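Q: Just to be clear, the model below is a prediction. Sequence and coordinates:
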Amino acid sequence: MSNQAVPVDGVIGAVVSENPSREDKTKLVANKGAQFTSYDVNAFEIPSGRDELWRFTPLRRLRGLHDGSAVATAEADIAVANTEGVTVEKVARDDARIGVAGVPADRVAAQAYSSFGEATVVTVGTEKEIAEPIAITVTGPGTDAVSYGHLQIRLEKFAKATVVIDQVGSGTYAENIEFVLDDTANLTVVVIQDWQSDAVHVGAHHARLGRDSVLRHFNVSLGGDLVRVSPTVHYDAPGGDAELLGIYFADAGQHLEQRLLVDHTAPKCKSNVLYKGALQGETGPGKVDAHTVWIGDVLIRAGAEDTSTFEFNRNLVLTDGARADSVPNLEIETGEILGAGHASATGRFDDEQLFYLRARGISEQAARRLIVRGFFHEIIDRIPVAAVRDRLDAAIETELAVTGA
């Protein structure tokens, strides 16, 4: 693959380079879509807490993923089931398809790109509609082990499929996942981070949408010690429709971070972002409180007329000491849009809801459980796989049992 230094989408400052100069890496950018990107890990400075991309992330807990000291010691297992009508391949990094959905925009994503052994490519052919969900299980490398992975989901023209990516196990794992949608393709994907409590996971999701293609992307963060997921969406042609939905539930000691970028580069495209999180933790000497981070960036470029977009993040704080950071950002470079907006809200239980339920004879504990379940169900109910909905319902009940909510 040729990674020459070139301007991206005609915006100065967005360069893809194997050997960038220091000026390239420190250049002021016109917008979030023009941030520096490269496939080469050495093109990035080692991040610090002063860097905007990393200021919320506890770098000391990344186990060296960010500074090059985390050397791969094992392989994560990527297993694909329900593959009737689907092509599954293991390919090397020099396969021409790898990297087409997006270029790493941070050092950990570049490290993962430079360090994986084999990539897994799952392809749904032209005009094929897969009736059953394609199940992909990513199992971590194991306790005290480090691994890097690469997964690509490709839908050719007029293809339609639902994919469930289940991430389980232990260890330290960094990855890139690509979603490549050709014209008029339709993909629903549910990515679940259900790691063991010792796992550290940093993932970059890259989606590239063709003309009139549809992406429904669900991300669910439940397990792990530290989980940071960064989905990015690019539009190659008019008519693209992307919906990014997510839920996360953090317990004491957990750090769950979501960083999104929806880059509207083509006209007549749509995006909708809705993430909901709950967090509960304990305060006291020597204890680490639950911490969630949600950063939502939406960029409408000058050539993206008739765009329609909205993003919303809500957080429900269940115990004292838990901390939720939420930063929605909207950049608009054209006045010719159909609509755009963003919002964020963080708070505790709604007193009116509690009063309404308790006035009808429901105990306070039961009322709190009903409110939390209802809080998440707006998103869970949209997941088209019944088994996944049931699993998430059970997971939320388990989380609530921790505090007796």
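A: Good, I have the coordinates. Small disclaimer: the values here were computed from a predicted structure and weren't measured.
Q: Please count neighbours and contacts with C-alpha atoms only from this point.
A: Will do.
Q: can you give me the strands in the stretch 301-405 of the chain?
A: Residue ranges of the strands in the stretch 301-405 of the chain, as given by DSSP state E, counting those that start in this stretch, are 308-317, 323-332, 339-347.
Q: Likewise for the stretch 151-300 of the chain?
A: Under the criterion DSSP E, counting those that start in this stretch, strands of the stretch 151-300 of the chain are mapped to 160-168, 172-181, 186-193, 200-209, 214-221, 226-235, 241-250, 255-264, 270-279, 291-300.
Q: tell me the most buried of the strands of the stretch 301-405 of the chain?
A: Sort the strands of the stretch 301-405 of the chain by mean neighbour count, taking mean count of other C-alpha atoms under 10 Å, and strand 308-317 sits at the top with a mean of 21.
Q: Second structure for comparison follows:
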Amino acid sequence: MTSTTDSAPALSTDHSRAVADGAHTHGTGGTPQGSRAERITSFDPDVIGIPTGREEEWRFSPVAKLAPLFETGLSSAGVRTTVVEAPEVQVTIVGRDDERLGRAGVPGDRTAVTAWTSVEEATVVSIPAQAVASDVTSVRVEGIDMTPSASHLLVHAGALSESVVVLDHLGSANLTETVEVVVEDGAHLTLVSVQDWASDAVHASSHRIRLGRDAKVKHIVVTFGGDVVRVTPDAEFAGEGGEVEMIGLYFADAGQHQEHRLFVDHAVPNCTSRVTYKGALQGAGAHTVWVGDVLIRAEAEGTDTYELNRNLVLSDGARADSVPNLEIETGIIEGAGHASATGRFDDEQLFYLQARGIPEADARRLVVRGFFAELIQEIGVPSVEERLLESIELELSKSMSVIEGGVAPA
């Protein structure tokens, strides 16, 4: 079965830190900020004001380009959502007063709260309890025009279910989006979100994940397209024994801004989180931002967590900001760590390959493929892995054309 909805307009209602300037800090990073536990969250847009760009959570962002998404009462007409579900999966369109909405967490920034208040309808993908999906469920969000718009998706995995959901973003859009993920006790869910927008798209997406007892989530974010893309995944444990693996892969070209801000909230004992994000940048004005916040609350004894971000800068004029933050309120844990690294091509690797007769362009391709290869293999969804390899090859062909034209990236 294929379900399609054209939404109607709404009526409104550190171990280390590697950044471009070479800063290095521990704990919460170089910019003073309060505990992540004290950050304001609300369903009320009057509580979360319009940012100026001076706030900690917006200091890297191009707020002028995102400004249309700060307004309340946005339309829903700028995008079209289509779902092709696995036979075991149910898809429904519900009103904003449906009791299932809002269970995954509370909006934590301006675009998240405007997304929440603007929509009249939400798409709900439900995996029944104990069901094992026999195929991937595909959710396609297609931009129709640049009308500032909002959308809402809820993925609800019933107890002891197993499923894979792929969320695909295509076309031109100016979109703020809510993705709620509720994973009940013992369920296993893989969610892949691909941002493959046209070059003019502006996208802010708030992912809020809630894991029950012994639930397992693999959350994957892939960003290639768009003018400005800002994805903010939050994961919250609601029961002991939960496990979340957060994987990210991004490739920014000239003029693109790609931002990924994660928050993992360890609020119950004996849960595990692993975060691994890798990105590559090329071209003047290419800018990536990765911020990884992990909070281990006093009651979260037995926590095991680690986060890693690595960036590969392929040319002059590109900037990568990487800020891992780890806040620990109890010493009774299994382990906690974080790291980030940002660097250019390794000249020794290139020399080694070229000394064995491999042309420079091919050598660079091999280095970048190797940089991403291990992470791609961890995705576990063959169709997505194949698509990523093709996209990386396309991105590399852009930089290789520069080399072959006689101006090699630094």
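A: Yep, that arrived. Given the structure is predicted, the values throughout are model-derived calculations rather than measurements.
Q: Fetch the TM-score of the aligned pair.
A: Aligned and superposed, the two chains score 0.89 in TM-score terms (TM-score structural alignment, normalised by the length of the first structure); 370 aligned residues with a C-alpha RMSD of 1.5 Å.
Q: hang on, the earlier thing: which one of the strands of the stretch 301-405 of the first structure lies nearest to A395 of the first structure?
A: Closest approach to A395 of the first structure among the strands of the stretch 301-405 of the first structure (C-alpha to C-alpha): strand 308-317, 16.4 Å.
Q: now the angle between strand 241-250 and the closest one, please.
A: Inter-element angle recorded for strand 308-317 of the first structure and strand 241-250: 10 degrees (by axes from the mean of the first three to the mean of the last three C-alpha atoms, to 10 degrees).
Q: What is the corresponding segment of the second structure for strand 308-317 of the first structure?
A: Mapping strand 308-317 of the first structure onto the second structure (TM-score structural alignment) gives residues 304-313.
Q: Just give me the mean distance for the matching stretch relative to the first structure.
A: Here the mean offset of stretch 304-313 of the second structure against the first structure after fitting is 0.4 Å, by mean C-alpha distance after the TM-score superposition for the first structure.
Q: Which residue in the second structure occupies the aligned position of A81 of the first structure?
A: In the second structure, A81 of the first structure lines up with V84, judged by TM-score structural alignment.
Q: roughly how far apart are its match and G335 of the second structure?
A: Applying C-alpha to C-alpha, to the nearest Å, the value for V84 of the second structure to G335 of the second structure is 40 Å.
Q: Is T307 of the first structure in contact with K270, as I believe?
A: Yes. Counting by C-alpha atoms under 8 Å, T307 of the first structure touches K270, with 5.9 Å between them.
Q: Settle it for me: which of those two has more neighbours?
A: The neighbour count for T307 of the first structure versus K270, taken as other C-alpha atoms under 10 Å, is higher for T307 (26 against 23).
Q: Look up how far S172 of the second structure lies from I144 of the second structure.
A: Distance, I144 of the second structure to S172 of the second structure, using C-alpha to C-alpha: 6 Å.
Q: Report the contact partners of D306 of the first structure.
A: Counting by C-alpha atoms under 8 Å, 6 or more residues apart in numbering, D306 of the first structure makes contact with P267, K268, C269, E336, I337, L338.
Q: which of those residues has the most neighbours?
A: C269 (27 neighbours).
Q: Give the equivalent position in the second structure for that residue.
A: With TM-score structural alignment as the criterion, C269 of the first structure matches C271.
Q: residue in the first structure matching V291 of the second structure?
A: Using TM-score structural alignment, V291 of the second structure lines up with I295 in the first structure.
Q: Neighbours of its match, how many?
A: 18.
Q: show me what contacts it?
A: I295 of the first structure touches Q258, R259, L260, S326, V327, P328, N329, counting by C-alpha under 8 Å, 6+ apart.
Q: before we move on, the earlier item: to Y113 of the first structure, which of the strands of the stretch 301-405 of the first structure lies closest?
A: Closest among these, using C-alpha to C-alpha: strand 323-332, at 27.5 Å.
Q: The closest one against the second structure, how far on average?
A: Compared with the second structure after fitting, strand 323-332 of the first structure deviates on average by 0.4 Å (mean C-alpha distance after the TM-score superposition for the first structure).
Q: ok, residues contacting that strand?
A: In contact with strand 323-332 of the first structure (C-alpha under 8 Å, 6+ apart) are residues 31, 279, 289-302, 311-313, 315, 317, 341-346.
Q: Run the angle between that strand and strand 291-300 for me.
A: 0 degrees.
Q: and strand 323-332 of the first structure, how far from the chain's centre?
A: Relative to its chain's centre, strand 323-332 of the first structure lies at 15 Å (C-alpha atoms, centre = their mean, to the nearest Å).
Q: The equivalent of E390 of the second structure over in the first structure and R208 of the first structure: what is the separation?
A: Aligned by TM-score structural alignment, E390 of the second structure pairs with A394 of the first structure. Noted for A394 of the first structure: a distance of 33 Å to R208 of the first structure, by C-alpha to C-alpha.
Q: contacting residues for G64 of the first structure?
A: Taking C-alpha under 8 Å, 6+ apart, one finds A70 in contact with G64 of the first structure.
Q: how far away is the alignment partner in the second structure of it from G335 of the second structure?
A: The equivalent of G64 of the first structure in the second structure is P68 (alignment by TM-score structural alignment). Per C-alpha to C-alpha, P68 of the second structure is found 42 Å from G335 of the second structure.
Q: what about S230 of the first structure, neighbour count?
A: With neighbours defined by other C-alpha under 10 Å, the count for S230 of the first structure comes to 21.
Q: Thank you kindly, that will do.
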